[in-house]
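A.B. asks: What shape does this take:
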Amino acid sequence: MSGNDTQQQPALPAISEGELNAPQHPQEPSQPPNSSRFRRWLLPVTIGLLLLGGIGWIIFSRFIMPMLMAGSMQPPPTLVQLGTPESAPVEDSSDYAATLDSRQSVTLQPRVSGQVSAIYVEAGDRVEAGEPLLQIGAAEQRAQVASRNAAVDTAAADIDSAQADVASAIDTLKALQEKRAADQANVQLNQREYERYQELQRQGAESRQILDQRLNALQTAQATVRQTEADIRAQQSAINRAKSQVVRSQRALEQAQANVAEGQAQLQDYAITAPFAGVIGNIPVKQGDVVSAATPLLTLTQNQELEVQIAIPLERAPNLRLGLPVKLLSDQDRVLQTGKVSFISPSVDPSTQSVQVKALFDNANNQLRTSQFVRARVIWQSRSGVLAPTTAISRLGGRDFIFVAAPFQSSGCQAQAQANAAPGGAPGGPQVEPDQLVAVQKPIKLGRIVGNNQEVVEGLSASDRIVTSGILQLQNCMPIAADTPPANAPASAP
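C.D. replies: Prediction:
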């Protein structure tokens, strides 16, 4: 290297490759210093003015304007729905679990043994009294009845024969009685002849032989009379015997007829009929089964009139009386049937310490079933009450209240309005028109709940108008207006 090379040269700034390749532009002239300073303060000043204007508008609209308008403008009344209390009977009642029972329910069993030849009904059929239900084969019984009918015919023939014997014996008796009369006349004739010849013989006009002949004739006639009388007595005995035979034949006929009636009654036992109108239940037998007197054939239940059995606790027993209303309720608390107490047990169930009560119910529409568990409501007493919707009742500080809509002039709110206008109250408070409706908060005393309503015992009358909705946004003596939907508004979906 030369000496010139060893001398240090001044350092040059480094130039990047991008600067070398960048296009060359002429240099812009520099801005004045006053313009740059103005732009720097323009944006902060603008933002500050906007913030001050917004805060001022808020203060004006929120505080100044309401204060300016408070004395001259009245706030709009609150829209609420109004209604009237319902006057309805309120029941003092108690609900109990109860059981339904049929007053007529029977399991039919045969009185005879045999084979089931026909079944005329099916389970669930409704039948009338006397309608045939089932038939048991009765061929053997019919043969016995036919034999007994033949015995009746034989006994009747015996009676006819005995009665004919009696008639014949009576005719013979009459003949003997006529013969006896003739014989007695012959005795009288022979008696006179004997006496005449006896007188002639004393006079010597007739011989002793002739007198003896007349005496023999008289004695023969007398013997004939005695024989006839004996025949008459024998014939009377024969008549009595014949009459006795008639009586015996009549008794035999009656016995034969009784046997026939018995056989026919037993024959009817082979046909099973409905003892009363009702509904057929279970039929455990089938056609062809052999049954006996211990075999259940089918069940028949009369459910047109059912009996509910209720166990009333002993503490309620003094309030029981015949004729108390009883209502059967569904699971949805709907009244199914209404009846009356028809029986009160004179004794107490020792296991439950309750009194059994029964009530009758008409079941014409077949809503109820035998052995069904139901809820029974016993109505101890009923009174007229005032009911209000539960949505209209509020509770505050352990007391119950309700809002009543009334004109301002008759609401009793004037004192509160004057207090608001007095020193210490809200200055320049709005003036309420006399006919403006206001919500008056009234304390009430509640009674029983009836569905979606509750009884108001004190503090409300049936003529009051009550607020039924929106009570959470109300205060005492607040102006209100009835919210009535337009007439052409569509009905809301259920």
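A.B. asks: CA only for contacts and neighbour counts going forward, please
C.D. replies: Fine.
A.B. asks: So in the protein, which strand runs the longest?
C.D. replies: strand 86-108 (DSSP state E).
A.B. asks: That strand packs against which elements?
C.D. replies: The contact analysis (3 or more CA pairs under 8 Å, 6 or more residues apart in numbering; DSSP states H and E) places strand 86-108 against strand 298-313, strand 373-389.
A.B. asks: so of those strands, which one's packed in deepest?
C.D. replies: Greatest average neighbour count among the helices and strands packed on strand 86-108 goes to strand 298-313 (a mean of 21), per mean count of other CA atoms under 10 Å.
A.B. asks: now that one and strand 86-108, what's the angle there?
C.D. replies: Angle, strand 298-313 to strand 86-108, by axes from the mean of the first three to the mean of the last three CA atoms, to 10 degrees: 140 degrees.
A.B. asks: neighbours of the residue lying closest to residue 381 once chain neighbours are set aside, just the number please.
C.D. replies: Of all residues not flanking residue 381 in the chain, residue 92 sits nearest, at 5.3 Å (CA to CA, 6 or more residues apart in numbering). Residues lying near residue 92 (other CA atoms under 10 Å) number 13.
A.B. asks: wait, residue 92 sits on residue 380?
C.D. replies: Yes. Taking contacts as CA atoms under 8 Å, residue 92 lies within contact range of residue 380: 5.5 Å.
A.B. asks: ok, and for the helix or strand just after the longest strand of the chain, which residues are buried?
C.D. replies: Using DSSP states H and E, the helix or strand that follows strand 86-108 in sequence is strand 114-119. Using 16 or more other CA atoms under 10 Å as the burial criterion, the residues of strand 114-119 that qualify are 114-117, 119.
A.B. asks: for comparison, sequence B:
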Amino acid sequence: MKPLLILLLAIFLAGCAGKNQQNQAASPPSLPVIRLVSSNETTYQEFPASIQGTIDLEIRPQVSGILEQIFVNEGARVEKGEPLFKIDERPFQEAVNNAKGSLESAKATLINAQLEVEKLIPLVANKVIADFQLKTAKSNYQSAKANVEQAKAAVATANINLGYTLIKAPVSGFVGRLPKKQGSLISISDLIPLTLLSDAHEVHVYFSLGEDDFINFNDKYPGKSIPERLKKLPRVSLVLSDKTVYQQEGQIDMVDGQFDKQTGSIALRATFPNPQGLLKSGNTGKLRLSMIHPDAILIPQSSTIEIQDKMFVYTVDSNNKVSKIPITILGTEGTNYLVKEGLKAGDQIVFDGIDKLKEGEVIKPEKVKQDPTKTTSR
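C.D. replies: As a prediction, this is how the structure comes out:
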């Protein structure tokens, strides 16, 4: 009898253990769930950009000669009309003196020609000499008169060249490098300019959009034409090379007339105020373009799973059953995704632990105490 009792007890205990295992297996997993709400959100796109002053001028000599004086230092701010360089003026002063001498000689010749005409007029009238001589005298007078005008032009040209020996700032701005030193021979054919003068109280920030981005740009912002869209564009920011955001905002005010055939992109320009001169020509950075999305749906990136270039989330229905559905992403904000299609306000999705879920599985939802889309960095 004892072996039989032992056998029955073993069967009973095994049955109880099996039931416990079945009960444990049937218990649904507890997973955090969030309910989606809509809100007004802003996304950003950043584009590599180059910075130029509103005016970047090459200062070059207009006459050749010896660089006699340099009035400015590298990096100095100068005002319009302020002297920058002085070329030795002595050869040009001599050219002015020679031109003036030629002018006086031409004037004397003109007077003699006029006297000759006046002398011959009564002689021809009295038929003392032939009319041919008077015509010749009048022709000589006209030639002498033309020579005077030519000599005047030569004087003016010589004075202009003399004036070119003092090189002044055509605009206000900052002086660049000074590759030529005092005493150097400079020429109008030099490849390197005397300096660069940059007017940077405002700067132009140039960036490019590809064809797809430009189409989206036209679709996102209202207006029947590009000038209308530019007027309605929000102000833009400039992210500097050290990742800081420039304190002044700018405005996009120009779109190039055509695409670059080599790069397949089109150039745009934004203008930023630069009152403190912090930005210089040649700086680089990224132009940040913002886009406001009313009634947008945000979800944490950690709540999604990517399969074959498609994004999925697990929604939870009223029976706590999960379903894997595809979604379309519009953009990112910090560590969140901005959903374009697939979800709506009021939907519930599994927040974490989705890597072990299966389609149609029942879970035990756990409410997340704080909205994770509002605690992530933006």
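A.B. asks: Please state their TM-score.
C.D. replies: The TM-score (TM-score structural alignment, normalised by the length of the second structure) is 0.61; 277 aligned residues with a CA RMSD of 4.1 Å.
A.B. asks: coming back round to it: who's in contact with the residue nearest to residue 381 of the first structure?
C.D. replies: By CA atoms under 8 Å, 6 or more residues apart in numbering, the contact set of residue 92 of the first structure is 379-382.
A.B. asks: Just the helices from the first structure, written as ranges.
C.D. replies: 17-21, 33-59, 65-69, 139-203, 208-269, 414-421 (DSSP state H).
A.B. asks: May I see those organised as a markdown table, with mean neighbour count and distance to residue 314 of the first structure added?
C.D. replies: Output for these, formatted as a markdown table (neighbours: other CA atoms under 10 Å; distance: least, CA to CA, whole Å):
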| stretch | mean neighbour count | distance to residue 314 of the first structure |
| --- | --- | --- |
| helix 17-21 | 8 | 111 |
| helix 33-59 | 10 | 74 |
| helix 65-69 | 12 | 69 |
| helix 139-203 | 17 | 58 |
| helix 208-269 | 17 | 48 |
| helix 414-421 | 14 | 55 |
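A.B. asks: okay if I get the ones you listed as CSV plus distance to residue 87 of the first structure?
C.D. replies: Rendered in CSV, the data for these read as follows (distance: least, CA to CA, whole Å):
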stretch, distance to residue 87 of the first structure
helix 17-21, 99
helix 33-59, 53
helix 65-69, 45
helix 139-203, 72
helix 208-269, 62
helix 414-421, 31
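A.B. asks: mind checking which of these is nearest residue 132 of the first structure?
C.D. replies: Of all those, helix 208-269 sits nearest to residue 132 of the first structure, with 10.8 Å by CA to CA.
A.B. asks: how much does that closest one deviate in direction from helix 139-203?
C.D. replies: Using the same axes, to 10 degrees: helix 208-269 of the first structure against helix 139-203 is 170 degrees.
A.B. asks: for helix 208-269 of the first structure, packing partners?
C.D. replies: The elements that helix 208-269 of the first structure packs onto, with contact taken as 3+ CA pairs under 8 Å, 6+ apart, are helix 139-203.
A.B. asks: OK, contacts around the closest residue to residue 194 of the first structure other than its chain neighbours?
C.D. replies: Spatial nearest neighbour of residue 194 of the first structure, chain neighbours left out: residue 214 (5.1 Å); criterion: CA to CA, 6+ apart. Each residue near residue 214 of the first structure by CA under 8 Å, 6+ apart is listed here: 190, 193-194, 197.
A.B. asks: how about residue 214 of the first structure, what's its partner in the second structure?
C.D. replies: Counting by TM-score structural alignment, residue 214 of the first structure lines up with no residue in the second structure.
A.B. asks: Check residue 356 of the first structure too.
C.D. replies: Using TM-score structural alignment, residue 356 of the first structure pairs with residue 267 in the second structure.
A.B. asks: For its match, list the residues it contacts.
C.D. replies: Per CA under 8 Å, 6+ apart, neighbours of residue 267 of the second structure: 206-209, 255-256, 259.
A.B. asks: Show me which of those residues is closest to residue 276 of the second structure.
C.D. replies: Nearest to residue 276 of the second structure among the contacts of residue 267 of the second structure, counting by CA to CA, is residue 206 at 20.3 Å.
A.B. asks: what's the closest non-adjacent residue to the closest one?
C.D. replies: That would be residue 269: by CA to CA, 6+ apart, it lies 4.6 Å from residue 206 of the second structure.
A.B. asks: Surely that neighbour touches residue 205?
C.D. replies: Yes. Residue 269 of the second structure is within contact range of residue 205, at 5.5 Å (criterion: CA under 8 Å).
A.B. asks: Just give me the match in the first structure for residue 9 of the second structure.
C.D. replies: Aligned by TM-score structural alignment, residue 9 of the second structure pairs with nothing in the first structure.
A.B. asks: Is residue 9 of the second structure located within a helix, as I assumed?
C.D. replies: Yes. Applying DSSP: H, G, I helix; E, B strand; the rest coil, one finds residue 9 of the second structure inside a helix.
A.B. asks: Count residues in the vicinity of it, would you?
C.D. replies: Using other CA under 10 Å, the number of residues around residue 9 of the second structure comes to 12.
A.B. asks: distance of it from residue 3 of the second structure?
C.D. replies: For residue 9 of the second structure, the distance to residue 3 of the second structure (CA to CA, to the nearest Å) stands at 10 Å.
A.B. asks: Repeat that for residue 91 of the second structure.
C.D. replies: Residue 91 of the second structure is 134 Å from residue 3 of the second structure, by CA to CA.
A.B. asks: Check residue 292 of the second structure too.
C.D. replies: Residue 292 of the second structure is 80 Å from residue 3 of the second structure, where distance means CA to CA.
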